[in-house]
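K.L.:
Sequence and predicted model, in that order:
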Amino acid sequence: MIGRAHQAASTPRIFGLELSLLDREALAEELLATPHEPAGAKLVATINVDHVVTLRTDQRFRDAYDSAWRITADGAPVYLYARASGVRVPERVTGSDLFATLVERWDPKRHRLYMLVANDEAARRMTRILAERGYDEDTLTIDVPKFGFEKDAAYNEELTARIRAKRPTHIILGVGAPKSEIWAYEHRHALGDAVVLCVGAAIEFTTGLKQRSPMFMRRVGMEWMWRFGTEPRRLFHRYFVRSFGFILAVIADRPRAAELQARND
């Protein structure tokens, strides 16, 4: 099953979750080198503001996060709240940065990859990028699942069987949140022994289908502004309506986080 990261019992939590205390370099090395024990899929989740909001209302998403093996602070507000709550996360580890690091370091002699991506062009471009690193049809499979695949039991049975047959070391889901995390959790027993990474828009950034914000905006936590400027219709509700739910989540969580912090002082 998807295993949890068992950190010290006294580790402060936010929103009831234990965050990884590794920086991006250390986490990438762990994901590249970790033996797949205990057996089962290991979900790596990257929590941002929208995820926090969704966790308040979507129990299936909550179950996926509760079972995650590693959880990183992706969004700047999440990172800042974690630090204020006494969680010693060394830096933000975004899904996009983590995925870009792994793409540069995956080795076809050691790592077998299975990816689910949103469209054919992303599949073609990602295949080309990884082929340049030595990947072929034996070590890399990229599928574009049909629309609404997560609701089709027969299709998912066939898909998970294809995944198991390829024996991937890493399964990368780029079909959106909360769909990716929920699908990984609900099919965890059928995926084999693999690290499962849900990467959001990271595949589109890596393949050039979308342009990521300049580095200075990422460093100051303003990447969301760039993304809104490039996709205002799609992202207006997320950033200017739904995001207020993050404040409510912090208000609800703060007494518990403060109590845990006090215990550790």
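P.N.:
Cool, the structure landed.
K.L.:
contacts, neighbours, all on C-alpha from now
P.N.:
Fine.
K.L.:
Provide a list of residues in contact with residue 18.
P.N.:
The contact partners of residue 18, by Cα atoms under 8 Å, 6 or more residues apart in numbering, come to 5, 7, 11-12, 71.
K.L.:
Quick one: buried ones out of the residues you listed?
P.N.:
Buried by 16 or more other Cα atoms under 10 Å: 5, 11-12, 71, out of the contacts of residue 18.
K.L.:
For those, give me JSON lines that also has distance to residue 18 and secondary structure.
P.N.:
Putting the buried ones among the contacts of residue 18 into JSON lines (distance: Cα to Cα, whole Å; DSSP: H, G, I helix; E, B strand; the rest coil) gives the following:
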{"residue": "5", "distance to residue 18": "8", "secondary structure": "coil"}
{"residue": "11", "distance to residue 18": "7", "secondary structure": "coil"}
{"residue": "12", "distance to residue 18": "7", "secondary structure": "coil"}
{"residue": "71", "distance to residue 18": "7", "secondary structure": "strand"}
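K.L.:
Among these, which one sits closest to residue 23?
P.N.:
residue 71 (11.7 Å; Cα to Cα).
K.L.:
how near is the closest one to residue 48?
P.N.:
Using Cα to Cα, to the nearest Å, one gets 10 Å for the distance from residue 71 to residue 48.
K.L.:
And for residue 262?
P.N.:
25 Å.
K.L.:
Which parts of stretch 14-25 count as buried, going by neighbours?
P.N.:
Neighbour counts over stretch 14-25 (16+ other Cα under 10 Å) mark 14-15, 17-22, 24 as buried.
K.L.:
wait, what's in contact with the closest residue to residue 87 other than its chain neighbours?
P.N.:
Among residues not flanking residue 87 along the chain, residue 12 sits closest, at 5.6 Å (Cα to Cα, 6 or more residues apart in numbering). Contacts for residue 12 were tallied using Cα under 8 Å, 6+ apart; they are 18, 85-87, 257, 260-261, 264.
K.L.:
next up, a second structure to put side by side with the first:
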Amino acid sequence: MYQEPHGVDQAKAAPDRRARERRPFRQQRRPEERVRILGEIVDLMRPEEVLLHVERCVEAGRRSVVANHNLHSLYLLPRTPGMRRIYDLADVVELDSTPLIHFARLLGLHSRPFHRCTYLDWRAHFWSLADRKGWRVLYVGGADGVAEQAAARVSQRYPGAVLKGMTGYFDATPGSAGNEAVLAEVRDFRPDILFVGMGMPRQELWIADNIEALPNAVILPVGAAFDYEAGVQKAAPRWMGRMGVEWLFRLFADPKRLYARYCVEPWFLIGPALKDVREAWARRKKKRS
């Protein structure tokens, strides 16, 4: 059953609890594994725990949304109408940010470096599972031809998985002809796993807008995952991710697009961060008294 986020009083947690209790499939977690950081709930889960959830949902034929939070999503959330819906739908919210993991540790939460979860952290394990179990994996996103190229390359390494890639360049307006055509293709493919890589927040909005029309699959927004698989973007070495400096690699690779994300947006999170620090201090003071 759902566990209250650690360090959150009952009155604040009640709306989140009611929303989550309505969802049909939930992995049990200890209270310290579901926490609130900068006002938002995240799950402190290892990559292998996320994939265990994915595997169980596929075996049960259940639809499940696995979302993620990082500094960019926390900046966008209060500024993007409708984006919150995906976090209300999500059974798991990965923590895709080493700086946030260190910040959570500072607050006295039970975060560790191995709780960082993103596609690049679990890709090898995921594709090994998909290969062995014959999962049907569909990726929607990227420029024309990129997803198809990525699917072909991944299929060479993992022939047991059934892959398809579809462009993310279509009219995603609910009810549009382009959107209906994409939804029809998704349903026809009958994926076990649906990756949506349209960039944040477009991918989150698209999932939330179309959730009832999507098949029973595990649905994950994964950004540029298949750009990496196709070789059109170079992934940072994983040691940079573990050290929390992957953003530097990405900034130097694409400064025009990412300067505001990495050098401006974090300043807007100082207020929520200070609030977290004050609340953590109050908890420690109360515990000592």
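P.N.:
It's in. Remember, predicted model here, so these are calculated numbers, not experimental data.
K.L.:
Mind checking which residue lies nearest the centre of the second structure?
P.N.:
residue 68 (2.7 Å; Cα atoms, centre = their mean).
K.L.:
could you show me where the strands are in the second structure, in order?
P.N.:
Taking DSSP state E to define them, one finds strands in the second structure at 34-37, 40-43, 64-69, 92-95, 136-141, 162-166, 193-197, 218-221.
K.L.:
For those strands, give me a markdown table that also has distance to residue 230 of the second structure.
P.N.:
Converted to a markdown table, those look like this (distance: least, Cα to Cα, whole Å):
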| stretch | distance to residue 230 of the second structure |
| --- | --- |
| strand 34-37 | 34 |
| strand 40-43 | 30 |
| strand 64-69 | 23 |
| strand 92-95 | 24 |
| strand 136-141 | 12 |
| strand 162-166 | 11 |
| strand 193-197 | 13 |
| strand 218-221 | 17 |
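K.L.:
From residue 95 of the second structure, how far off is the alignment partner in the second structure of residue 19 of the first structure?
P.N.:
Alignment note (TM-score structural alignment): residue 19 of the first structure maps to residue 42 of the second structure. Distance, residue 42 of the second structure to residue 95 of the second structure, using Cα to Cα: 6 Å.
K.L.:
Would you mind listing the residues touching both of these two?
P.N.:
With Cα under 8 Å, 6+ apart, residue 42 of the second structure and residue 95 have common neighbours 68-69.
K.L.:
Scan the first structure for its longest helix.
P.N.:
helix 244-264 (DSSP state H).
K.L.:
What is the mean deviation of it from its aligned residues in the second structure?
P.N.:
Here the mean offset of helix 244-264 of the first structure against the second structure after fitting is 4.8 Å, by mean Cα distance after the TM-score superposition for the first structure.
K.L.:
Check what contacts that helix and list those residues.
P.N.:
So helix 244-264 of the first structure is contacted by 10, 12-15, 49-50, 52-53, 56, 85-86 (Cα under 8 Å, 6+ apart).
K.L.:
Buried subset of those, written for ChimeraX?
P.N.:
Remark: buried members of these, expressed as a ChimeraX selection using 16+ other Cα under 10 Å:
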select :12,13,14,15,49,50,52,53,85,86
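K.L.:
Tell me which two in the contacts of helix 244-264 of the first structure are the farthest apart.
P.N.:
Among the contacts of helix 244-264 of the first structure, 10 and 50 lie farthest apart (Cα to Cα), at 26.8 Å.
K.L.:
wait, isn't the match of residue 19 of the first structure in contact with residue 29?
P.N.:
No. Assessed by Cα atoms under 8 Å, residue 42 of the second structure is found out of contact with residue 29, at 11.8 Å.
K.L.:
Just the helices from the stretch 151-289 of the second structure, written as ranges.
P.N.:
Secondary structure of the stretch 151-289 of the second structure, counting by DSSP state H, counting those that start in this stretch: helices at 177-189, 202-210, 225-230, 238-243, 246-253, 255-263, 270-288.
K.L.:
so who does the one in the second structure that sits across from residue 145 of the first structure in the alignment touch?
P.N.:
Aligned against the second structure by TM-score structural alignment, residue 145 of the first structure finds its counterpart in residue 168. When contacts are counted by Cα under 8 Å, 6+ apart, residue 168 of the second structure touches 140-144, 197-198.
K.L.:
ok, and these in the first structure?
P.N.:
Shared with the first structure under both residues aligned by TM-score structural alignment, their matches' Cα atoms under 8 Å, the contacts from the contacts of residue 168 of the second structure are 140-142.
K.L.:
re the thing from before, now the contacts of residue 18 of the first structure as CSV including distance to residue 103 of the first structure?
P.N.:
Below are these laid out as CSV (distance: Cα to Cα, whole Å):
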residue, distance to residue 103 of the first structure
5, 23
7, 27
11, 31
12, 32
71, 19
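K.L.:
closest to residue 34 of the first structure among these?
P.N.:
Closest to residue 34 of the first structure, out of all of the contacts of residue 18 of the first structure and judged by Cα to Cα, is residue 5, at 12.7 Å.
K.L.:
right, and that closest one touches residue 70 too?
P.N.:
Yes. Counting by Cα under 8 Å, residue 70 is a contact partner of residue 5 of the first structure at 5.8 Å.
K.L.:
if I look at the two, which residues touch both of them?
P.N.:
Contacts common to residue 5 of the first structure and residue 70, judged by Cα under 8 Å, 6+ apart, are residue 20.
K.L.:
Now for residue 52 of the first structure: which residues touch it?
P.N.:
15, 246, 249.
K.L.:
separation between the first one and residue 78 of the first structure?
P.N.:
In other words, residue 15 of the first structure. 10 Å.
K.L.:
what's the answer for the last one, then?
P.N.:
Relative to residue 78 of the first structure, residue 249 of the first structure is positioned 11 Å away (criterion: Cα to Cα).
K.L.:
So for those two, which residue has more residues nearby?
P.N.:
Neighbour count, other Cα atoms under 10 Å: between residue 249 of the first structure and residue 78, residue 78 has more, with 22 against 17.
K.L.:
counterpart of the more buried one in the second structure?
P.N.:
Per TM-score structural alignment, residue 78 of the first structure is aligned with residue 100.
K.L.:
again with residue 65 of the first structure
P.N.:
By TM-score structural alignment, residue 65 of the first structure lines up with residue 87.
K.L.:
No further queries at this time; thank you.
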